Structure formats: structure tokens, C-alpha cells
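Participant: sequence isn't available, so here's the structure alone:
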């Protein structure tokens, strides 16, 4: 399997040209992955451009590549959001990682009423940076052409405003319709996942007032770390993406 790295500054290139991957990515490729001359190498810019290349030379902190092919991917529609409630330990991070590998387009950190983990003050920027790093590494691991966006840290009222015009699907055991039976249209989709203690009745009421669908994933109660990826797999199947 070809090594895959991200170079967000890459705008365009042509077959036969050379690219030098430097900085943290180049150093990782040269000293951690230990790529060798002649090996295949893939490079993307996170916005749909994917380059297949061959390693020409390596140094301590850079890799020189010859471009063999160039492809510009088109983003899929509708876009799918993961609204992930902040959770204790690393359960929210595991959800974000798995959802990225499964093709999520946008991740939004949600400060739910029952979230044990709190992002306040400097923790807000630190938390978003951490999630962005997780998304970036998962994008590379899964060789995705598009790097998901990590949205702002939002409370419920802000979240509902942010998702205006989006089909909000709330995952909750109180749902009466299975997610597999929900009707989809051309709107973007937001999968809302609550924290360990669940979504409060007040939050469910606010989502309902905003036109959200409340659905169930079945009789089993899933952890906050698995509900989002499980729901995304179902949506992918309904959209014919798997």
C-alpha cells in the first residue's frame, strides 16, 4: 500500500513534475515511515486533489517525489455532520476517529447538558486542535481525498442555529423510528450523539421544535463512542456509499 500524506498548500501539479515534502510530514515520511527510493507514494491536499507519485530521494526531514498521476475528486453530496457530545476519557475522540475513517464531512463538538467533559476558556481551542489532529491522522490512515472540517464548540441553542437547513437526526433510545427506515432528501445530514448520561428531555424538545428526527439504532444501547460511527455506516448504506 502506498504511503499517504497531506500537503494542504498543494494547489495543482502535473505528471512528471517533482514535489518536495518537507516539514513535519516530510520528516515523518523519511524517519518514521522510512520510505525508500522507488516506493509508491500518495499525496493529497485535503480538498480532493490526490497525487500518485514515486519516491526519488529522501533526506532527514524531506522526501522528493516524481508525480505519476493527478486526480481531482468531487465531494459527495449530501454532506454528513457528526455532532458529537463531549464525553469523558477518550470516548468522544474515538467516535471522531472512526467517523472520519467512515467518511464524515464535518465534526462539531457539542457541549451537551450532561457532558461530563467540559471545554472552557483555553480548553476550547486546545480541544478543537486535538480533534483536528485526530481527524487529520484518520484521514491519512484511510487515504481520504477530503479532510473533514472540525466546527466550533457549540451549546445546544448555538448548534440548532448552526444547523439551520440541515436534516438533524438525533440518535436516542426514545426514538420510535429505526434509523434504517428514515427518509432522506437532498439536505445535508447531521447525526447528533449525546453524552454518557444521554440527551435531556429539554434538549430533545428543542431539537424537535427545530424539526429534527429522533431515531433509534435498535434495542441495544450503544456507547457515545460507537453510536455515531454505527449511524454513519447505516447512512452510507442508504446513500449507496458502501
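Facilitator: Thanks, I have it. Note that the structure is a prediction, hence the values are computed from the model and not measured.
Participant: rest of the way, CA atoms for contacts and neighbours
Facilitator: OK.
Participant: Three-state assignment for the residue nearest to the spatial centre of the chain, please.
Facilitator: The chain has residue 100 as the residue nearest its centroid, 3.4 Å off, counting by Cα atoms, centre = their mean. Of the three states, residue 100 takes helix according to DSSP: H, G, I helix; E, B strand; the rest coil.
Participant: gap between it and residue 156?
Facilitator: From residue 100 across to residue 156, the span is 23 Å (Cα to Cα, to the nearest Å).
Participant: got the contact list for residue 114?
Facilitator: 195, 196, 197, 198, 199, 200 (Cα atoms under 8 Å, 6 or more residues apart in numbering).
Participant: one more to weigh against that first structure:
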């Protein structure tokens, strides 16, 4: 059954007109017709079965059924600090992070980061990444869409992540492994750029309470590292091992 995200409030027994993005996807892209069924979610953690009552290219109305519990959210919260990268690498990192159960994604600018975003360009990219997060949530069955935060510097990120009870920075030149760490409830995970974090950045992160960890003897690309790290974290402390 098709799963569609909508920003509209959803309530059992009510007729709801889908917002512009959802209506366009259902009516113009999928070309669904009245009488067909789909599942909606709006980020409140539940799925809403719905039946299309009216369908056009710009306007779609549905009748909402009884909400269903959605059990796809991990008990482990992960806030990902991901250094900006060029091309579709950042898109890939956002998409796969959502699939792996990330709670929030914070784009970072670091010393070796070669992507500069300001003003309208930053706003456009944030909207683009949020759209990718929505599509990934639709595909993987999640009923909550992770938030994409505004771009932060390293100093801002270190301050922002203090709410987490475990803060990790990936660093291939350390002997610390994930298996030796006690089970956390909320992780902050810091990923560097292609050129890596500088020694000063790693030292500053350590000074602020970040623990350097390695995922093995190989150096991972910036878009691969968060997928590998979150897979291991979810296996050790989240819901993959279950």
C-alpha cells in the first residue's frame, strides 16, 4: 500500500484535502483514482489508512480511517552531525541516515569542508534535504520524519549536542571500539569531510566530551561513514539486534 507524507492534520472519519506536495504526488505522479486506498502519516508517529474520495492533478481529498500504531521508531535516538559534501553525496547520507533510524540531522561546516552555503542557497538545500528525508521515511515505513537543522559550525555543533548522553566522533586513528561502550539512550555522531577532521577539531571535540571511535582499519567515505556507524549503533543499542 502506498505511504504518503502530508503536513495536514489527520483525524479518523474526517474528509481531508491533502496539501499541495502530497496531492501532486498522489494525483499527478501516481495517478491514483477515487476508491483506491493508501496510508498517510504526518509525523505524529501513527499511520492513517485512507480512501481517496476525489482525485485530480492538483486536488486530492481522502476519507481518514482508524489510525494504526507504527513500531518502526528505534528506542535509540541519534543526532547526526554530517559535514557537508558535494554532489549527491550529502543526498545519499541523508537518505540512508533516515533509513537507519536517525532522529535529527545537522549539516556541518568544518575546516576541510569544501561546500559553502549561505542565505537563499542554504535555505534551498535544506528544503531539498528535508524532501529527501520525507521520501526516505515514506519508503522505509517510518511515521516520523527526522528534522534537518540549519548548517552549524563545529563550535555550534558541540554546544548543540550537549543534550546527548553519548557523543562520538569517528576517527580512524584510534583504538576505541563501539562494543566497549555502555548502552546509551541518545547519541550524537560527528562525521568529518572527505579530507577528515583536523587534529584541532578532534581535540576540541574531545575536550567537549566527545569520544573518538573507529569502525575498523579502513578509511570510509564521508557518505558511507554514517551508514556504517548507525548500523552498528542500532545493532548494539537500538532495534536491529532485536
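Facilitator: That came in fine, so what should we check first? Since this is a predicted model, take the numbers as computed values, not measurements.
Participant: now the TM-score, please.
Facilitator: TM-score of the superposed chains, computed with TM-score structural alignment, normalised by the length of the first structure, equals 0.90; 238 aligned residues with a Cα RMSD of 1.9 Å.
Participant: just to revisit the earlier point, wait, doesn't the residue nearest to the centre of the first structure sit right on residue 148?
Facilitator: Yes. Assessed by Cα atoms under 8 Å, residue 100 of the first structure is found in contact with residue 148 at 7.1 Å.
Participant: what residue in the second structure is paired with residue 24 of the first structure?
Facilitator: Residue correspondence to the second structure (TM-score structural alignment): residue 24 of the first structure is matched to residue 21.
Participant: look at the spatially closest residue to that match that is not a sequence neighbour and say how many residues are nearby.
Facilitator: Distances taken as Cα to Cα, 6 or more residues apart in numbering place residue 6 nearest to residue 21 of the second structure, at 7.7 Å, with adjacent residues excluded. Counted with other Cα atoms under 10 Å, the neighbours of residue 6 of the second structure add up to 19.
Participant: right, and residue 6 of the second structure touches residue 47 too?
Facilitator: No. Using Cα under 8 Å, residue 6 of the second structure is not in contact with residue 47, being 11.1 Å away.
Participant: which neighbours do the two have in common?
Facilitator: Here residue 6 of the second structure and residue 47 share the contacting residues 40, 41, scored by Cα under 8 Å, 6+ apart.
Participant: average gap between the lengthiest strand in the second structure and the first structure?
Facilitator: Looking across the second structure with DSSP state E, the single longest strand is strand 46-55. Mean deviation of strand 46-55 of the second structure relative to the first structure after superposition (mean Cα distance after the TM-score superposition for the first structure): 2.1 Å.
Participant: what is that strand packed up against?
Facilitator: Counting contacts by 3 or more Cα pairs under 8 Å, 6 or more residues apart in numbering; DSSP states H and E, strand 46-55 of the second structure packs against strand 37-41, strand 60-64, strand 68-69.
Participant: now do the shared contacts for residue 100 and residue 148 of the first structure.
Facilitator: Residues touching both residue 100 of the first structure and residue 148 (Cα under 8 Å, 6+ apart): 135, 139.
Participant: rewinding a little: save the helices and strands packed on strand 46-55 of the second structure as a markdown table, and put in distance to residue 217 of the second structure and mean neighbour count too.
Facilitator: Below are those laid out as a markdown table (distance: least, Cα to Cα, whole Å; neighbours: other Cα atoms under 10 Å):
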| stretch | distance to residue 217 of the second structure | mean neighbour count |
| --- | --- | --- |
| strand 37-41 | 41 | 22 |
| strand 60-64 | 51 | 22 |
| strand 68-69 | 41 | 11 |
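Participant: and the helices in the first structure?
Facilitator: Ranges of helices within the first structure are 23-27, 91-102, 122-141, 156-162, 201-209, 224-238, based on DSSP state H.
Participant: quick check: the longest one aligns to which part of the second structure?
Facilitator: So that's helix 122-141 of the first structure. Here helix 122-141 of the first structure aligns to the second structure at residues 120-139, judged by TM-score structural alignment.
Participant: what's the average distance of the matching stretch to the first structure?
Facilitator: Stretch 120-139 of the second structure sits 2.1 Å off on average (mean Cα distance after the TM-score superposition for the first structure).
Participant: so which bits of that stretch are buried?
Facilitator: For stretch 120-139 of the second structure, a neighbour-count test (16 or more other Cα atoms under 10 Å) marks 126, 129, 130, 131, 132, 133, 134, 135, 136, 137, 138 as buried.
Participant: could you do stretch 216-231 of the second structure as well?
Facilitator: Within stretch 216-231 of the second structure, the residues that count as buried by 16+ other Cα under 10 Å are 220, 222, 223, 225, 226, 227, 229, 230, 231.
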